[in-house]
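Visitor: this is the structure alone, sequence omitted:
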């Protein structure tokens, strides 16, 4: 009986899933399967030459689910919505994003294989993997493919993936560390004994040695080398075999080939009783590689510590206030609008708003802000911050992946996973370099075997092994990711988050730094100085109209109106609000259209010319850094609001530092020229570099002009209000608080209020790129000299092992210097 169904499993008859290919070629036709179990059974039947089974059967077979490994069965739990709340971010209607841990990664080729394989799955939108932390950021369409299917697909190519969990990653690190130490310890112990035998053999070549003694020493070395290859070198064999199965040449392929060739050649020499043996080189090679990978593992652990420190801020339990009293509940069970009690010394469990109490809160690990912040009723509390003084009651506003802490972690993970251009180039070179090395080693072996010593001699073996070993491009693959990961972690400690892969690379090359004024060089916490020019309207009524117009805005000016202590009663209802970014806004109140903004905006909308009055007010009142806002309708101007701001901490230090580096500074602002010039004078910005009363499109046009002249422009501004200008710069930095993280599209976000941290961030970016260049130059120069010397036979296998190991170790240790960067 022949059974065929387009939408059912050809093996067992169950429904076949859509969006993932589990088919098997049976009788030259792709037959659909419902699961990996049926696929495995069907493929086994075909491989055994029993495909005619499907022609002869008279009913469907039993499902193959029972052959699915327990690990794969457990993956389906990750599709449950309640479980996904803890680690999955909803980025669109059906699009989701998750951070995964990958087990089995040993080199850049592993990264390349996983990225290419996962990206090719139907429904996967994007994937980026960080080599240093072995973490992957995967974005997929949940209507096309499920997370469990992605995890299952990864298992098919020999790797294991699961959602990122700090505790689990620490367990994996610890498990890997202990296993590495066991392998390294045995390799050192046996290798030392082999070296003792080798020393006796080397001295025997000088002073003579009995052939029988020599044979005993060779045989003993062979016996000690076997456990080194069978146990200590197991990771090399597993990785190399996995790469070969998937037609890739990873970095463990030349290592494994070198070990095999040197071991078989040595066994042949022992059997013949003559020729060179390389047991000492094998043991030394394995020992050095294991030692370097152990140091690399510890370096990866250190790079993950900054992220883990943020994760550890999140408490497991919270005190929930219910009608029945206080109740300790897991944080994951909290819901929006729940009431929570936070005692002194406790961490805030999730984001919320204070409804009772007053205290100081430490947000230093989140934002890098060293000062404790005073919090009162209606102030926002960030999950993970620490309550210092008094008990607080809070209403929960955000949970799970919607919290500020989760947003920060997601940004860190994405930044660490993305690769700048220089890293992508290094990866491409490294993956192709392995192929070149393997073919070069074959060519060298044939040349020496045919034209020099002949294959009967074993001298060619040492040269081939040296070529395979000395040129292994581990250093090239480690050069960029090690430095980038440490730098991003270091920047997060000072409150500077990286959002895009090119940010550090471009920031280091920027020669023009353009600043906005309000909220950037100034604190952006505007306060009322006075209200003047009130005509036919009470001061309170003017404030009420202005506040009603500003109630839906995020601009610092709006916050000044909304936080005004004067009692203006209940906010008026406003219809048809229109906001012109950087100028002003309008709205209809009780049938009357009102306009609120700077003098130019009022003139454009109403025809009323107020610029001379504004200049007169500023000069007469000697107001520094003042912002003038006018309220008018179509008939006349009713009020002028004067708001004062203060220069942000560290602004002058940052400007002076950039100028000392030879960077050009320009100030672009929409505020009145007099107030902008006053701020510029205090900060030491040249008058000709100050441009005031600019609309957003004017700022963008100015940036374009600089870029056309060949300048690389870094724009520093308000993350939301300066969005068009930030998008137009080659690299942009937003002055953001946590609530703006999801909204801003800037390349970098400074979470705290101290601009000195930005100075430190620029310094770290410069040092990072300098270290990356040092690592790449070292790796290239090393191989440039090592390859010819190995080909000419001047490099012994043991020396090649030392050279390759020290090259990789240099790159890792050089990158670790960034942990102390200031």
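Guide: Cool, the structure landed. Predicted, not measured: the structure shown is a model, and the values here were computed from it. Numbering: from 1, shown residues only.
Visitor: rest of the way, CA atoms for contacts and neighbours
Guide: Will do.
Visitor: checking my notes, residue 639 in a strand, right?
Guide: Yes. Assignment of residue 639 by DSSP: H, G, I helix; E, B strand; the rest coil places it within a strand.
Visitor: take a look at this one as well, against the first:
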């Protein structure tokens, strides 16, 4: 670029040799700085290039408090339509990408600035994924206000776009790697000149030669200070502009002080130089930061894997079954009822049902199951599942945007936004730590000015350099992020940030029965009729009432009725009463189907006596004229139920079984599993009241449930788990979703919680002890600046490496998961009635 070129965005001169540019209107346009490049690229990428054709002048760069004109383009109705509205239509919720995040202090700074924007209701920035979620009032705030506020504190933000966000992450990683490389090269070259000076004794090196080596060290230090150290100076400047003390402030001051003192000594000819310490400190700290970046990428890898799992296109069979021809279409265009061909190795584009062929399906990405499972005609498949063996034809049941995988991506994105209390506490401690450190460094400088002025400057630098607020701030979020990523790979989706903290403190674990401790797939064993219609009619009438129900017992009746001869019956005026049953009209008869007490209200008479030794789950059918039928359903225990109960009892947790099923059935299940407290015939409000009573007594309650009637108690529990195969409403209100559908995942989560808290304690202990020992040692002159730099970098590295241990899935857990999946599939096959 020429020296006389002007920035196409703001009109300022473009520095000679700069490479910033954006392609606008099929031509590369020069930009004066990365800030203008970022804004211009945002405008182009969002289809708003017409701004440059219609503008009457360049963008203002003088008053940053004003909203730049180009940011107002995000306020147009077309762009605003992308943001979801809720309630009265004024509440918006959107996801943004933020460039340049370095640590938890950046997150705190951005969130604090946005919290002051009028109309902004909620702000959460995920340091691992660099995604900003903002909720605001449309009548008080515009997207341009949000983007401008982020720019004010030194960061570039733009509406989230997955492709651009990934490209930006890769670019940031490459830039940091270049900075590490330059710093390392400078350090090695400077040490080549510094070591001979250190080794030389009095008189063995000429003063002119020593001076020459100083000047050579200065020249070799310049790239490290003015290129590699830029992230620290930019971060510190952004902190100071926002009147906040982040972790970059003491780092930047330490580098500037050491380099400035060395520069003064070189020009004046007197005093010590610290070029080797400066380059080593920059290199080691950048290595630590690069390691932290890799840890954040790994912690966010579960989300990235899910985002890339959904295919962009699909082979649609437009005229199936008459014509088996296929055409490639974008997956987003698929609609309910479309037929698609899924070849071996391809992912299912959206939730659907197999209509032709049989194959093995790899669900490892969604559920954590390591082995492909057999599926045939009639089986449902979630979007994102991979076809492992044979080609199949799938009928689409849901659009891509409503598929299982899309839902999981949204849940994981939501999970990463909020921060647990431990992280918030660590951020506050780190902020106060930086403030105290700066005051202490100034005090130490003046103290040594009085004791020995020649040592005041290097000791003050050593104090600034040796301290490690990074370790304090990274101790908790790095461990939680690593543990969360591990759990996702084990089929456990942590939706709320407090799960691991709260689960660690749990005193009571409450289980639902159907679909939780049992397989949730009861089968009809017998139908007993008490009137003249016939058992087949009773079964078809029950199926008609249950047609719209998601309860596992309903599926058993519907599946059994489908095997009966005769046309299906139709029910009207159906009313559902949670936890009790359904009432409706079938062929002119008002029927009730459900629990004994519920049906008895209509019949006005006690039910027929149950046979001696009866152990099934009865579902009753009756009218105002009397009892019609009893349906006997049985459900098998999950293969891992005993081990999970034993796990919590071994950890001295009080295990309780709450079920809406009959007390006799509930007590039998509890006895088989060794659960001491079992309460049956519990309605949703009774379950809720029971859990709330426990909490009033000081208990910390974990609830594991499945089904619509568990939604209220899942929300009320201190920490809650919903089985992956359960009702969507239950999963929405749960803190954790067991994607694997396996009960052992609850024990896996508990084990991960214990290990995570142990690692956090180790990290906090290490960070505290290190600072308690290193800072006083530097203050009394026992550590010089280069040793301080090594200590500070190693301290951060130890914390991150220790946290990354949590990503490893124990081999015993993998073997247990495979065994449980195989056993449960075998149990389901044995359950199917002949």
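Guide: Received it, and whenever you're ready, just let me know what you need. Computed from a prediction, not measured in an experiment: that's the story for all the values here.
Visitor: just give the number of residues close to the residue of the first structure sitting at the aligned position of residue 127 of the second structure.
Guide: Per TM-score structural alignment, the equivalent position to residue 127 of the second structure in the first structure is residue 131. For residue 131 of the first structure, the neighbour count with other CA atoms under 10 Å is 25.
Visitor: can you give me the strands for the stretch 601-750 of the first structure?
Guide: Secondary structure of the stretch 601-750 of the first structure (DSSP state E, counting those that start in this stretch): strands located at 627-632, 637-644, 664-668, 690-691, 713-718, 731-735, 748-750.
Visitor: now the helices for the stretch 251-400 of the second structure?
Guide: Listed in chain order, the helices of the stretch 251-400 of the second structure (DSSP state H, counting those that start in this stretch) span 275-299, 301-309, 364-367.
Visitor: any idea which of these is most buried?
Guide: helix 275-299 (a mean of 24; mean count of other CA atoms under 10 Å).
Visitor: that helix maps to which residues in the first structure?
Guide: Using TM-score structural alignment, the residues of the first structure aligned to helix 275-299 of the second structure are 279-303.
Visitor: how far does the matching stretch sit from its chain's centre?
Guide: Mean-position distance between stretch 279-303 of the first structure and its chain equals 26 Å (CA atoms, centre = their mean, to the nearest Å).
Visitor: what residues does stretch 608-617 of the first structure touch?
Guide: 599, 600, 602, 603, 628, 636, 637, 674 (CA atoms under 8 Å, 6 or more residues apart in numbering).
Visitor: from these, which is closest to residue 695 of the first structure?
Guide: Of all the contacts of stretch 608-617 of the first structure, residue 695 of the first structure sits closest to residue 600, with 10.0 Å by CA to CA.
Visitor: what about the aligned partner of that closest one in the second structure, neighbour count?
Guide: In the second structure, the residue matched to residue 600 of the first structure (TM-score structural alignment) is residue 597. When neighbours are counted by other CA under 10 Å, residue 597 of the second structure registers 15.
Visitor: gap between residue 597 of the second structure and residue 711 of the second structure?
Guide: For residue 597 of the second structure, the distance to residue 711 of the second structure equals 23 Å [CA to CA, to the nearest Å].
Visitor: also residue 639 of the second structure?
Guide: Here the criterion is CA to CA. By it, residue 639 of the second structure lies 25 Å from residue 711 of the second structure.
Visitor: what's the answer for residue 809 of the second structure, then?
Guide: As defined by CA to CA, residue 809 of the second structure lies at a distance of 30 Å from residue 711 of the second structure.
Visitor: before we move on, back to that, which among the contacts of stretch 608-617 of the first structure gets closest to residue 468 of the first structure?
Guide: Nearest to residue 468 of the first structure out of the contacts of stretch 608-617 of the first structure is residue 674 (CA to CA; 69.6 Å).
Visitor: isn't residue 526 of the first structure up against residue 558?
Guide: No. Assessed by CA atoms under 8 Å, residue 526 of the first structure is found out of contact with residue 558, at 9.0 Å.
Visitor: list the contacts for residue 43 of the first structure?
Guide: residue 24.
Visitor: what's the following helix or strand after whichever strand or helix holds it?
Guide: Taking DSSP states H and E as the criterion, residue 43 of the first structure maps to helix 36-47. With elements assigned by DSSP H and E, the helix or strand that comes after helix 36-47 of the first structure is helix 53-56.
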